[in-house]
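Asks: one predicted model, sequence on top.
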Amino acid sequence: MTLQKANNLFEFFKSTLVINLAVCVVPILFLGLFAFKYTFLTVGFAASLVVKELNSKNEYLFYYNNAISKTQLWLCAWGCTFVFLVILSFAFNFIATLF
């Protein structure tokens, strides 16, 4: 994988992250951190992909021209979301042990 391709995949992940976090605000407020983790990986991620699918159809053409398929975008974004969630969980647990 080239550096340009990795940068493009990371930019796609960052564009889905904002929508994902916005969807997950309600579960963390009412149901706690446990529900946030599951919502972040499932409902939030799916909602961010739906929004990207409806609002940014031309972006997929950009990624396709850079030899990145839609499936590869989604799988890499889910993998990055999982890694981000693991790091976030460690940070929350560390803060909880401090206080």
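Replies: Noted; the coordinates are in hand. All of these numbers come straight from a predicted model, not from anything done at the bench.
Asks: hey, let's count contacts and neighbours off CA atoms from now on
Replies: Will do.
Asks: count the neighbours of the closest residue in space to L33 that isn't next to it in sequence for me.
Replies: Computed as Cα to Cα, 6 or more residues apart in numbering, the closest residue to L33 that is not its neighbour in sequence is P27, at 7.9 Å. For P27, the count of nearby residues is 17 (other Cα atoms under 10 Å).
Asks: another one to put next to it:
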Amino acid sequence: MTNSTVESAPCARPLPQTAPAQSPTCRFTVTLHDSREVLAKIVSTLRSVPVQELSYAASDSVRSAWATAEIVVDRADAARTRRRLHRMVGVLAVVEDR
């Protein structure tokens, strides 16, 4: 009887799966009914959130009184920002761009 030894090749370990790099910021696009005080309402709603960018555009048409706001916050504040924007009166949609 021969005694044979089987040498095993070192196990190749799979590389750890890495999640795609996320941006440190989060951008929200908010569609809402336009009014004279809506921009002040946005600022007051997000007063405790460090907003990095805020842009606001209102439609020119009298028939469609809607506006769009784009808000950029730190990713750590995204959930709180989303909750606060959804609670605002007159908000039609909140879209989070990741």
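Replies: Everything's here; your move. Values in this document were obtained by computation on a predicted structure and should not be read as measured data.
Asks: so what number do they get for TM-score?
Replies: Here the TM-score for the pair of chains, by TM-score structural alignment, normalised by the length of the second structure, is 0.23; 33 aligned residues with a Cα RMSD of 3.2 Å.
Asks: rewinding a little: please tell me how far the residue nearest to L33 of the first structure sits from T16 of the first structure.
Replies: 18 Å (Cα to Cα, to the nearest Å).
Asks: check contacts around the residue nearest to L33 of the first structure.
Replies: Neighbour list for P27 of the first structure: 33, 35-36, 39 [criterion: Cα atoms under 8 Å, 6 or more residues apart in numbering].
Asks: any figure for the gap between it and A91 of the first structure?
Replies: When Cα to Cα is applied, the distance between P27 of the first structure and A91 of the first structure equals 19 Å.
Asks: ok, Y38 of the first structure next?
Replies: Going from Y38 of the first structure to A91 of the first structure by Cα to Cα gives 17 Å.
Asks: for L21 of the first structure, same thing?
Replies: In this view, L21 of the first structure and A91 of the first structure are 16 Å apart by Cα to Cα.
Asks: which of these two has more residues huddled nearby?
Replies: Per other Cα under 10 Å, whichever of L21 of the first structure and A91 has more neighbours is L21, with 16 against 12.
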